[in-house]
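> sequence-free structure coming up:
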């Protein structure tokens, strides 16, 4: 068969993967990989959209030289967007969700709509990075930009527009905005009007598996490639990653581990109870119209930023090196919330962690290995708090958890997660997002019969690792100390 080209754009890197089905096995070939970092634009954090598109064009041309493919599809992180003017031109580079302009916007939104009412409409946890808060801030701080806007396109939809000229929004990415109603399965126009937004800005929503369009003639001519279909897939990267998770039973959790960590389960319908609201969980839409009930928390961002700092100091560790360093380092009694505001902006993360330890009278991680170990351990402890909130919200416990995405490469993190949650951890499908993207393309192109068929092929194509819980008593003590430290209480000792 001809292949499909999957673009998986994360908040720190992008990749293009050519996928084919050979002898009932998925075969992937990396076409291009590139860094994707925020740029400083007059004091604000932005995405370099011209650079992103240049890498996409380069990847399409290179993929054509490596092997024939029929279609391509884009997935990206959620919440960020671009605005088009009446001429269909991008008004300005899209903001990065870590830009500080939205700080304090939640208190302003609360004056317009009660947070519980907002949650009952959208089912999304309140985070000031969400599209709702970004757009509200833009409307109030830069009305001249807002007034020019004719269309709001989420990042994958904006890329699709540049490739095809089609103005559409894919459903899974729409569900990240906090302006989509998962019960009505459409934009919540009442909420949009209540916030003073133009309803006309929000495009028609299409489902994964639909054809967005074909490459523009100008792109085909410029790149010297044949015309390709552009497919709507689970364009929110989490939705694509979850496609790879084999939910063999209702007692399975997933952990999509990348720059962000998203831990959750699948439901047939939204869970928008007060209990779920107070646990601050999100109801996002999946590829097969399932609801993904999840917690969105900081993930390998901390490791990525620590790695950058090490490099500034002349130490070029690989991620494998970092995982091994953590395993070999001694465990330091240093606990912190990985979602702390001072840990969510770029910079010297190791220094900030040491300052936190000193400020809270804890042991200070000194070596690089100790720093990365406390990051991994605190991530695993944070996962447990999210796990307990999920169990509380759905009224049941789980037996195992699948880790997919780049974090599945970090064996030490997988073992820490098994220890912390006291669950079996199955890790694998490190390129889960690109593979999920590819599976939906293959389904749309009638190469595979169903998603279940595709998951069976995946299971036959790639190996997984299983990590069983260890050192339970020690990790129970760690978790107790973690909770006591975060609440300002007294630890029980080492």
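Noted; the coordinates are in hand. Values in this document were obtained by computation on a predicted structure and should not be read as measured data.

> From here on, just use CA atoms for contacts and neighbour counts.
Fine.

> for residue 407, what are its contacts?
With Cα atoms under 8 Å, 6 or more residues apart in numbering as the criterion, the residues that contact residue 407 are 256, 257, 258, 300, 413, 430.

> scratch that, residue 239 is what I was asking about
By Cα under 8 Å, 6+ apart, the neighbours of residue 239 are 172, 285, 286, 287, 433.

> How many residues are close by residue 79?
As a burial measure, residue 79 scores 22 neighbours (other Cα atoms under 10 Å).

> Can you classify it as helix, strand or coil?
Here residue 79 is recorded as coil under DSSP: H, G, I helix; E, B strand; the rest coil.

> and here's the other structure:
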């Protein structure tokens, strides 16, 4: 028996539509995941600011779903559901008449000055005790205040968070999936609903909270026809923040020995816990806490991830007269970085490194600020980036383990960074723990497994993680901790 599921994963640099085909033989299941569509996610500059190009993204999503439906049909599998994941905090505005406004604000255009002015007037410790979300300029609450200052939208608009935009376009549903809602800085962790005090006075309405695993509706007649499906396809709410989906693919709160690094354009490092740590110690250490699968809490720190490497490669390619960096350029530079004797590092979480353009100069300045000589060769720059990320991952997981009184035994690096052997090896060296690299498409795997569970074809998340998965990328790779002579873990101590 074969069934199929479709995942839409809206990353910050590219969008993927993947098809998963579940084959069950004698009660044992295996999932084959293949790409049905991939296209770039390029923000657009509008008079209102930097924004999502929703029209182009929606067209690509529909085309990818059409290819996925065709692939399932060719495999003789029934498409049983669709799930959507994306990054957090950003949103669209739906007018009172149900029209999606053209401008969809992008977090890379967040007004840090306005956010700081607002934050200075608030009791940030009290806010954190309600939401578990670290105060940052990119938070939805601050972006909404940015809208108000710019006169964007109307007070009776309803916001739709990233993934929920596309669920709405597929089904007509208006709602906020709970894991995505937990990134906004507006969700009350005690009630599981929007905080009335924190949302009061914001220039928009907040949609109803939607729980994971619930049915969001089926594709509209127009979408059903456009994707080539014979019948409307169910769309299920999954952990729609891509970080939460990636965590679900490899761990849960019961797995106390595993720390996770989701290493994509953004880097997110942390642990899955059974309950949030809504205290001042977690806030002072810079941790934010979103809701994961099955109500878990993800105690994580946001870091600038592989985007730092992507942007420096883009700058160098442009300097060389090329429109894009070829893969050979990355391969050669990583080899040069492995041989480099440069050991300067910087803080990848530094907000000054979050904006594009002129990034190499800012990285050099950041290295100098820590007392190191600036990198001179491109190999030195790449070494500084990769070594800084590895150190940040190890340090972040060490603090997370201390806060949660856990002793970690391993680190899982998922996302695109799992392909970077130098990054994985340096993370093992810096942490003293073995690193398991992969899956690369962890958020996609998490979405597909959750759709299969929601459709009733897999029992639960734990059993879903246990099935054999072929995603075309090979098995996870193991990087031993070269700095440790024994298997004794070195991060965290419950005593």
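Received the coordinates, thanks. Quantities reported herein were computed from a predicted structural model and do not represent experimental measurements.

> Just give the TM-score of the two.
Superposed pair, TM-score by TM-score structural alignment, normalised by the length of the first structure: 0.89. Supporting alignment: 467 aligned residues with a Cα RMSD of 2.2 Å.

> re earlier: considering the contacts of residue 239 of the first structure, which possesses the most neighbours?
residue 433 (32 neighbours).

> Setting aside sequence neighbours, what's the nearest residue to that one?
Using Cα to Cα, 6 or more residues apart in numbering and skipping the chain neighbours, the partner closest in space to residue 433 of the first structure is residue 241 (4.0 Å).

> Wait, that neighbour touches residue 430, no?
No: applying Cα atoms under 8 Å as the test, residue 241 of the first structure and residue 430 come out as separate, 9.4 Å apart.

> For those two, indicate the residue with more neighbours.
residue 241 (29 against 22).

> residue in the second structure matching the residue nearest to residue 433 of the first structure?
Matched across to the second structure, residue 241 of the first structure falls on residue 246, judged by TM-score structural alignment.

> Make sure its match is indeed in a helix.
Yes: using three-state DSSP, the assignment for residue 246 of the second structure is a helix.

> How about the contacts made by it?
262, 414, 415, 441, 442, 443, 444, 445, 446.

> what's the distance between the corresponding residue of the first structure for the second one and residue 3 of the first structure?
For residue 414 of the second structure, the aligned residue in the first structure is residue 404 (criterion: TM-score structural alignment). Residue 404 of the first structure sits 23 Å away from residue 3 of the first structure, taking Cα to Cα, to the nearest Å as the criterion.

> and stretch 114-122 of the second structure, how far out from the chain's middle?
Per Cα atoms, centre = their mean, to the nearest Å, the displacement of stretch 114-122 of the second structure from the mean C-alpha position of its chain is 26 Å.

> Residue 216 of the second structure: neighbour count?
26.

> Give me the three-state assignment for the equivalent of it over in the first structure.
Mapped onto the first structure by TM-score structural alignment, residue 216 of the second structure lines up with residue 212. Here residue 212 of the first structure is recorded as strand under three-state DSSP.

> my guess is residue 212 of the first structure meets residue 166, correct?
Yes: between residue 212 of the first structure and residue 166 there is a contact at 6.6 Å, judged by Cα under 8 Å.

> Can you check which residues contact both of those two?
Joint contacts of residue 212 of the first structure and residue 166 (Cα under 8 Å, 6+ apart) are residue 160.

> follow-up on the earlier one: what residues are shared contacts of residue 241 and residue 430 of the first structure?
404, 405.

> Residue 478 of the second structure is in what secondary structure piece?
strand 477-479 (DSSP states H and E).

> how about that strand, aligned to which bit of the first structure?
The alignment of strand 477-479 of the second structure onto the first structure (TM-score structural alignment) covers residues 465-467.

> When residue 404 and residue 3 of the first structure are compared, which one has more neighbours?
Higher neighbour count among residue 404 of the first structure and residue 3: residue 404, with 27 against 23, using other Cα under 10 Å.

> measure that one to residue 156 of the first structure for me?
Remark: distance between residue 404 of the first structure and residue 156 of the first structure (Cα to Cα) = 21 Å.

> How about residue 381 of the second structure: what's its closest non-neighbour residue?
Nearest non-adjacent residue to residue 381 of the second structure, counting by Cα to Cα, 6+ apart: residue 375, 5.5 Å away.

> Strands of the stretch 201-350 of the second structure, start to end?
For the stretch 201-350 of the second structure, applying DSSP state E, counting those that start in this stretch gives strands covering 209-210, 215-218, 234-236, 258-263, 266-273, 288-291, 297-304.

> Dump the ones you listed to a markdown table, plus distance to residue 479 of the second structure.
Listed next are the strands of the stretch 201-350 of the second structure as a markdown table, based on distance: least, Cα to Cα, whole Å:
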| stretch | distance to residue 479 of the second structure |
| --- | --- |
| strand 209-210 | 39 |
| strand 215-218 | 40 |
| strand 234-236 | 36 |
| strand 258-263 | 14 |
| strand 266-273 | 18 |
| strand 288-291 | 28 |
| strand 297-304 | 22 |
